[in-house]
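*Asks:* need coordinates for the following:
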Amino acid sequence: MSSSDNITRLAKRIRRSTEIPWATALRLARSGDAFVKAPVPDTVDADQLRLEAMVTHTLANAFQDRQLNGALLGVVHADTEGDELLLRLEPGMATEALGELLPRWDAHYRGLRGVPGLRPRADGDQVVLSSLLGGARITLATADRSPFRTPRVLDGETPLWDRSPAVLVDPELAGARRWDSPPERDRSARDLLLSRVLRRPALVNRAAAPHGIANCYTHGTTDLVISWCCGPALEELLATLLAHGTAEGLPKAAAARYLPASDTALLGGQALVLRRHRSCTVPTHSISPEALDALTREDYAR
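*Replies:* A predicted model of the protein is given here:
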């Protein structure tokens, strides 16, 4: 397929799935080397979709701008087969990622941390995380197949996965209700987009490629913001996500908005926000990968 044919196909896909004008769709399609691809398959199970979205949300809040080697959520590769999802994690982030996902009561925060209802089971060099909120599960492995270490439990934390392995406790039930509290339409867009982010690490990790880090944060349970500098232009990353079907199936009016004046793109209303800074935001005295590797992830986080 010629480059011009691909540009036209991508512009047509953008127009078909969004209300972005044709001229803007063409501009996005020309912005980089994004080729139209068959989308990574979504899960068809609502519980699995919710679990994957909660995992994305939790890892984004946990790592923020503390990634290693450009793994935005700690994920290097995702193997998908129907509802099955295997996440291959950056080895230097893997144990912290596991610890952040497991639910625990934080007496200092006076609230739940981690994903409510998640329970771990070792399976060789992998860890299977099953949810008590339905039959959903995700499998974790390190990218180099090195073993997971036992996650550290911090002062004031009570590990709920260990204290109550088969029964949801009240803080978990409250956490699940909080996750499900947005209006159904907003909740559906959020869960679909955050699940798609988790299943497309190679795409979203482009934002962190130049410095090895980017910034992820959220507002409550409603969204995910990815903010970066010095990496792909906003148009390029947005076009890449749209080329891989990230906005497919969303209501067209809210599927994607491109706001160049503020260097922002919105997907699913505001469930996924892309924001590129015009100047470098990484200080020259940033900690080196070697120094970071010498610290425990938990101590650096706090």
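
*Asks:* contacts, neighbours, all on C-alpha from now
*Replies:* Fine.

*Asks:* other residues contacting stretch 153-160?
*Replies:* By CA atoms under 8 Å, 6 or more residues apart in numbering, the residues outside stretch 153-160 that reach it are Gly99, Leu102, Pro103, Arg104, Trp105, Asp106, Ala107, His108, Val169.

*Asks:* which parts of it are buried?
*Replies:* Neighbour counts over stretch 153-160 (16 or more other CA atoms under 10 Å) mark Glu157, Thr158, Pro159, Leu160 as buried.

*Asks:* wait, is Leu85 part of a strand?
*Replies:* Yes - checked against DSSP: H, G, I helix; E, B strand; the rest coil, Leu85 lies within a strand.

*Asks:* which residues in the stretch 151-300 of the chain form strands?
*Replies:* Remark: strands assigned in the stretch 151-300 of the chain by DSSP state E, counting those that start in this stretch are 157-159, 215-217, 224-228, 256-259, 264-267, 272-276.

*Asks:* give me the contact list for the second one.
*Replies:* Judged by CA under 8 Å, 6+ apart, the contacts made with strand 215-217 from elsewhere in the structure are Ala60, Asn61, Phe63, Gln64, Asp65, Leu72, Leu224, Val225, Ile226, Ser227, Trp228.

*Asks:* make CSV from the residues you listed and add distance to Ser195 and neighbour count to it.
*Replies:* As requested, the contacts of strand 215-217 are exported to CSV (distance: CA to CA, whole Å; neighbours: other CA atoms under 10 Å):
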residue, distance to Ser195, neighbour count
Ala60, 13, 23
Asn61, 15, 17
Phe63, 17, 25
Gln64, 18, 20
Asp65, 20, 22
Leu72, 14, 31
Leu224, 11, 25
Val225, 14, 20
Ile226, 15, 22
Ser227, 18, 21
Trp228, 21, 29
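
*Asks:* another for comparison:
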Amino acid sequence: MSRRTDNRHRVATICRRATGLTHDTCLRWAADGLITRQRPVPDAGTPQQRAFEARLFAELAAGAVLGLTGIRPARAEPALALHADRAREVLDALLPRLDGTGALRGVPGLRLVPDGGSWWLTDLVDRVARVRLLHPRPGWGPRPGPTARQDGGRDPLWRTHRHALHPAEAALLYGRAKEDGASWDRDLLFSRTLRRLRLIVDAGAQHGWVRLDTTGAYDLVIECCCASGALKLMHGLRQSALAQERDDEGPGYSGDIDVGGACVAVRHASCGSFPQPVAGPDLRWVTC
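*Replies:* Just a heads-up that it's a prediction; the model follows:
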């Protein structure tokens, strides 16, 4: 095997582990120059697409990220692969709606748009960024009627305000636009992490849980219930060049990665601190 072919296989392996794509697809991308050792997972092609993906990830990070199984991280119009039995968790987390108190939940400006037998998540604000949803069951999708309603009979805003923002969405987006501080680095961190979501899914596979949160010190904290899972996740994020310095851990705690002015921390928590999976073993006294 030539050095060039060997390098392509290495890059393809990194891409496959980070995204969940097949090795053949990643190998073809490497041959076409779409992925390299410096950038083994493609970035979003525009600031609008990157910001849109960041807003999606911010909502999914509450727990619904495990309703996904992988991603096809194209520069434009990436595709999210939905879990066959947990797709509703993803939609419930993302689709904007008013809860029983009138508060806005979900991603403001997000709309679910049918396209033949598939569905798109689109951004009503710039009308450019979008993400395709892939489901393993043909014909899957929201249906009209009571099953499409949420929060005490309220219709989600993607149905009631398809072509214009609801006032609650407009107010929230306007407030965010006035906030100072650099959001570019945070958008880049969140978009890149979404494009490596298979690493997070695999980290939660052993016991069914992985926790994502934000703190005053970190833009993103990922807690794994197993030390080996945390180490594997950190290695995967570094190897897949979440930050530019792919092989350099840099200063600070070994579980931190800086992406410009934004930072993600990977931590190990005892299994007993996580919710017990349904029909799972009693893990309350387990540490690993």
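
*Asks:* TM-score for the pair, please.
*Replies:* The pair, once superposed, lands on a TM-score of 0.71 when counted by TM-score structural alignment, normalised by the length of the second structure; 244 aligned residues with a CA RMSD of 3.5 Å.

*Asks:* which one of the contacts of stretch 153-160 of the first structure is nearest to Ile138 of the first structure?
*Replies:* Closest approach to Ile138 of the first structure among the contacts of stretch 153-160 of the first structure (CA to CA): Leu102, at 12.2 Å.

*Asks:* in the second structure, what residue corresponds to the closest one?
*Replies:* Taking TM-score structural alignment, the alignment pairs Leu102 of the first structure with Leu95 from the second structure.

*Asks:* now that match: how far from Arg8 of the second structure?
*Replies:* With distances taken as CA to CA, to the nearest Å, Leu95 of the second structure is found 39 Å from Arg8 of the second structure.

*Asks:* same question for Arg137 of the second structure.
*Replies:* 33 Å.

*Asks:* of those two, who's got more company?
*Replies:* Of the pair Arg137 of the second structure and Arg8, Arg8 is the one with more neighbours under other CA atoms under 10 Å, namely 23 against 11.

*Asks:* chain neighbours aside, what residue packs nearest to the more buried one?
*Replies:* Ala30 (5.5 Å; CA to CA, 6 or more residues apart in numbering).

*Asks:* mind listing what the one you found touches?
*Replies:* By CA under 8 Å, 6+ apart, the contact set of Ala30 of the second structure is Arg8, His9, Val11, Ala12, Thr36.

*Asks:* my guess is the third one meets Gln38, correct?
*Replies:* No - the criterion here is CA atoms under 8 Å, and Val11 of the second structure misses it with Gln38 at 9.1 Å.

*Asks:* okay, those two: which has more neighbours?
*Replies:* Taking neighbours as other CA under 10 Å, Val11 of the second structure and Gln38 compare with Val11 leading, 26 against 14.

*Asks:* now do the SS call for the more buried one.
*Replies:* Each residue gets one of three states, and Val11 of the second structure gets helix by three-state DSSP.

*Asks:* give me the distance between it and Leu68 of the second structure.
*Replies:* Applying CA to CA, the value for Val11 of the second structure to Leu68 of the second structure is 23 Å.

*Asks:* repeat that for Ala177 of the second structure.
*Replies:* Ala177 of the second structure is 29 Å from Leu68 of the second structure, where distance means CA to CA.

*Asks:* now swap in Ala12 of the second structure and tell me
*Replies:* For Ala12 of the second structure relative to Leu68 of the second structure (CA to CA), the value is 21 Å.

*Asks:* neighbour count: those two, which is higher?
*Replies:* A count of neighbours by other CA under 10 Å puts Ala12 above the other of Ala12 of the second structure and Leu68, at 28 against 25.

*Asks:* that one and Pro40 touch, don't they?
*Replies:* Yes - counting by CA under 8 Å, Ala12 of the second structure does reach Pro40; the two are 7.5 Å apart.

*Asks:* apart from its chain neighbours, what residue comes closest to Pro275 of the second structure?
*Replies:* The shortest distance from Pro275 of the second structure to any non-neighbouring residue, by CA to CA, 6+ apart, is to Trp209 (7.7 Å).
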